[in-house]
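Asker: Let's see this in three dimensions:
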Amino acid sequence: MQPAKPHNPEAYTFQRFLGVLLQYAPFVLGSGVFFALLAYGGSARQPPVYEATSSVLAVQVESGDPLLTTAPALPEGAVEQAMHSERMVEGILVHLRQSALPPPLVQRIGGDLRRELTTRQFARLQVRPRLNTLQNGVYEIAAHAETPAAAQVLANASVSALLDWDTARAVTGVVRSRDSLRKQVAALDRRIAAAPDTTELQTLSYARQGAAERLVLLEQLGQAANGTLSRLARAVAPAAPVSPLPLRNALLAFLTATFLGAVAALVWDALHPRARRPDDLGDLGAPVLGWLPRLPRGGSGAGLKGVRGEAVRRAAGFLRVNVAVRLRPGVRRLVLTGLRSGQGTSRVTALLAQGLADAGQRVLIVDAACSPGQALMWPAAGTRSEALPAPELSEGVQGRTVAQGIDLLSLGGVQGGPARLVAAPPFAALLTRWSSAYDVVLIDAPPLTESAAALTLAGPAGRLVLVVEATRFGRLDLERALGLAHVGGATVLGIVLNRVPWRWLGAPLPGSDPQDSPPPTPPRPSEPAGSGVA
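Answerer: This next block holds a predicted model:
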């Protein structure tokens, strides 16, 4: 008899990813916080950088006479190339030396500008063009420096050097046109002197007069030549630095690290598949005996009597029925073990013992785990302590009746721990004697992958029950545990999924109460079972 399958959130991709992220939330959030603190500390130690911006207006003015066009139109990218040139750097330094900036700071800025020319990585000065298709518009010159005043002075000095370069470009055009006209006038004078007739002389005289007028005009333009650029706005001292920004950098580092951590968690989960539902365990050769919901902290009795006690009793009843159906006649020893510590083996043992006792069976629980798990499951109040018939055992072995039909034998007080007692040869014979007075012996054993005690306790006469925590175990780990059991010669009765989330159960478990159909029970001994082993 199998319990109804719980609602499976794996059918929804979003819920599956959400479950993985919740599982690895400490790692994901921890890495995000770590890198955020690292980025904040690194940014806070960096010196501040201030940015000041000055702008120039670019207007292309073309005249009908090419000789009178003193400054040709600037092509795309010309201003940026000129700004990052050696000539421009020298012009900027001339203006900086004339400012009130300290000479060491001017020298440092000059060194950075020269170094940027070789690396082609420009951080001190940046050109931001905003032009139309005719190359008319605004150029913004952004300067970065250690102080607000230095950034302001550097931006204004850069624009001044740029305007000087543009003016020099216009003057060069005027000088070129003037030299050309002078040569033209001199050539006309020579032709006039050698003119053969009056008609040609008159024509050459008119041509010389026009060239002379244009030369006079160029002489006047040379005194007031300007380029295509003009200052639009001077830079002002910035109020706050543009870098570093510790809070922004910390936030970006947190988001980046969290995203990468989530991706790493999803990749890890994909590379290390986890069995999260009974269907994932169907091909392992070990049936799923049942699944138990996550119980509140405290003893098992608190879980059975809690708000969700009915669902817990139903789940425990299904587990009891499946265990009883699969047990062969004469097999009375069940060793419950987990893949690793902390998977709730003690809780499952206590719930199974409670279910078997409610069905009228005498149950002996042997607490062979390294930690006293059963002592926490069963409260000491209302129980009577009495010695089990094994006087040759160490004084550390204590037995007591913990509930109606349930006796508990604890090996936790044995010197050297339970593993030392289990490994002793007489222990197997003693365990057989104890089992003779009970219908079922449940042994709460150490994890299978951490100790060989579970295999020793099971032996040829017992059966192993693997307890695994739902959504927290890997399929490879489970295959390894089954392989260890096979090599050790132990028979695995089945697997119990523990701590199943309540949302997996959905509505109350369907089907009749398992108490309505009592399962077959192992043969009882001929003599009535007492509180101890006869």
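Asker: C-alpha only now, for contacts and for neighbours.
Answerer: Will do.
Asker: can I assume Arg130 sits in a strand?
Answerer: Yes: counting by DSSP: H, G, I helix; E, B strand; the rest coil, Arg130 is located in a strand.
Asker: got the contact list for it?
Answerer: Arg130 sits next to 137-140 when contact means Cα atoms under 8 Å, 6 or more residues apart in numbering.
Asker: can you redo these as a markdown table with secondary structure and distance to Leu247?
Answerer: Converted to a markdown table, these look like this (DSSP: H, G, I helix; E, B strand; the rest coil; distance: Cα to Cα, whole Å):
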| residue | secondary structure | distance to Leu247 |
| --- | --- | --- |
| Gly137 | strand | 36 |
| Val138 | strand | 33 |
| Tyr139 | strand | 31 |
| Glu140 | strand | 28 |
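Asker: ok, so of those, who is nearest Gly303?
Answerer: Within the contacts of Arg130, distances to Gly303 taken as Cα to Cα reach their minimum at Glu140, with 71.7 Å.
Asker: let's see this one next to it:
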Amino acid sequence: MTSERPKDLDLSYLLGVLRRAALPVLLTALALSLLVYLYSRTRPAVYQATASIAALPNGGGNSVINTTLVTAPPLPPAVVARAMRSPEVVDRALTLLGQRVPDSAARRALEQQVRADLGQNDDQAVGLASDVNQDFVGVYEVSVRAATPPVAQAGANSFTQALLAWDRQRALGSVSLARQNLLQQRDDLTRRIAQAATPLDVRSLESLRGDVLQKLQQVEVLEQTVTGTLSALAGALLPVDPVEPRPLRNAALVFAATLFFGVLLAFALDQLRRRIRGPEDLRQFSVPVMATLPPLPARLTDPRALIREVGQGTFREQMDFVRVGLLATLVRPARTPLIVISSAQTGEGKSTVTAALASNLGLNGLRVLVVDADVYRRRQEQLWLSGGTGRPAPAPRPAGPGGSQLWSGVGERVDLAAPGNSRLDVDEVMNLIEHLRANYDVVLVDSPPVLRVADSLALAARMDGLLLVADAQVSRAQVERAVQEVGLLGVHLLGFVLNRFREPAGQGSYAYAPLQAERTGVLP
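Answerer: Take a look at the predicted model:
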């Protein structure tokens, strides 16, 4: 029944992990989000203003600049960002800021933050975002954060103006180079005119010098109007709402992040815990694993639906292995064998296994008595007397001392008995069994979990054997403890039934439909 192939995704197991971790994760998320919300409320407000700059293509069509090859090239975004953090731009922007707004704590704080960002190459106070194409044509946005709206607006406009002034100086430097080149040409032509030997040479050189002087005049005019490749697009507006802090947004982000990482941590911790994940983990106790029962489609609360599920498909086939294993272990007993079925903890499916095994034995010709010794839950009464077997619920009759009751014919060759006490009384249960056991081939006792109720071990010690049901995700430490406790009291551990074990892909049911159709007894 073992395989090294990966198992299918067990959604019920995943939901179980989430259900166990839900409360602590939710409480942690709520606590952290509340703390972040309260902390955010105490933080000072921060306003952000944004101004826009257009990056234009080079080559304005001026023939003088194009001829002298000194046109200003377009700027890549990285160059503009580096210029934005240059001391020249920062110093000019802070000077303009001082001229735009009066001295205040908000202005001084912005100036200090800008200086600190300049030394750390950071952009907490002033940011630059670009949206340009491959030709470096597009839009730049200069954003400034400050403690008051007027300072933020003035800061954005000041840094925009400083950056435009830097770009103009860059373009003006190219025009200045063109002017120097034309001056050198003029001086050279003047010298050559003075040295000319013929009047024809003089007239030719003077014509060339006239063209150079005309170009020089155009360059001098261009020096007054050059703007570079950047130009102002939109000034900063006065911000109305602060961008920080945002208590609700911060709290929501922390809440979502805590939920996400909390669930991841829950699954990680669950994987690190030593659990029973397959029959190979139970064989280390040197006790046979009689069956591996598949998980039911859902956590069924309707006993009738549960009865139907456990009587068909792979579940029924595995119960055949339990029946054969028990009968092989109890070969020709001198008296009716007493088998107690229990588990280490609650919720591992021992009551379902008890009912399914009783029905399987009854369908195979054995007279079975089921004793509902789990007096705290009375699960056997819920299963057998709910009408899920297709039989009308029989009327109980007294069975032995202490108010015990017996229901005959709850299933095919299956009777049900229950002690009348509201707590587990081992002597009362044994008296009830001794009073009835002679009429049956086997007695199955559904007892409380051995690690939850101490009298369960005392009851198991007076039985012929114990069948221990283990959930496929139960802690291995709990199973080890249960086996140790059973061994200390000398209980005969017959074997394990591994419940809710998902078989590897491709190892499904082997039952034939006609054979299932013939099963018309208690569990169809």
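Asker: before we move on, the earlier item: for the contacts of Arg130 of structure 1, which ones persist in structure 2?
Answerer: Among those, the contacts conserved in structure 2 (both residues aligned by TM-score structural alignment, their matches' Cα atoms under 8 Å) are 137-139.
Asker: Return the set of buried residues in the helix or strand Arg82 of structure 2 falls within.
Answerer: Using DSSP states H and E, the element containing Arg82 of structure 2 is helix 77-84. By neighbour count with 16 or more other Cα atoms under 10 Å, helix 77-84 of structure 2 contains the buried residues 77, 80-81, 83-84.
Asker: buried sites along the helix or strand just after that helix?
Answerer: On the C-terminal side of helix 77-84 of structure 2, the closest following helix or strand by DSSP H and E is helix 87-100. Neighbour-count burial for helix 87-100 of structure 2, counted by 16+ other Cα under 10 Å, picks out 89-94, 96-98, 100.
Asker: what comes into contact with helix 87-100 of structure 2?
Answerer: Applying Cα under 8 Å, 6+ apart, the set of residues contacting helix 87-100 of structure 2 is 83-84, 111, 114, 118, 154-155, 158-163, 166.
Asker: now the most centrally placed residue in structure 2: how far from Arg378 of structure 2?
Answerer: Nearest to the mean C-alpha position of structure 2, counting by Cα atoms, centre = their mean, stands Phe260 at 3.9 Å. The gap separating Phe260 of structure 2 from Arg378 of structure 2 is 40 Å, by Cα to Cα, to the nearest Å.
Asker: ok, Arg274 of structure 1 to Pro510 of structure 1 distance?
Answerer: 27 Å.
Asker: These two: which is more packed in?
Answerer: Using other Cα atoms under 10 Å, the more surrounded residue of Arg274 of structure 1 and Pro510 is Arg274, with 19 against 10.
Asker: tell me the contacts of that one?
Answerer: So Arg274 of structure 1 contacts 471-476 (Cα under 8 Å, 6+ apart).
Asker: Could you pull out the strands in structure 2 for me?
Answerer: For structure 2, strands defined by DSSP state E occupy the ranges 47-55, 126-132, 138-146, 230-234, 289-292, 338-343, 368-372, 397-398, 405-411, 414-418, 442-446, 465-471, 493-499.
Asker: which other helices and strands contact the first one?
Answerer: Contacts of strand 47-55 of structure 2 with other secondary structure elements, assessed using 3 or more Cα pairs under 8 Å, 6 or more residues apart in numbering; DSSP states H and E, are made with strand 138-146, helix 149-194, strand 230-234.
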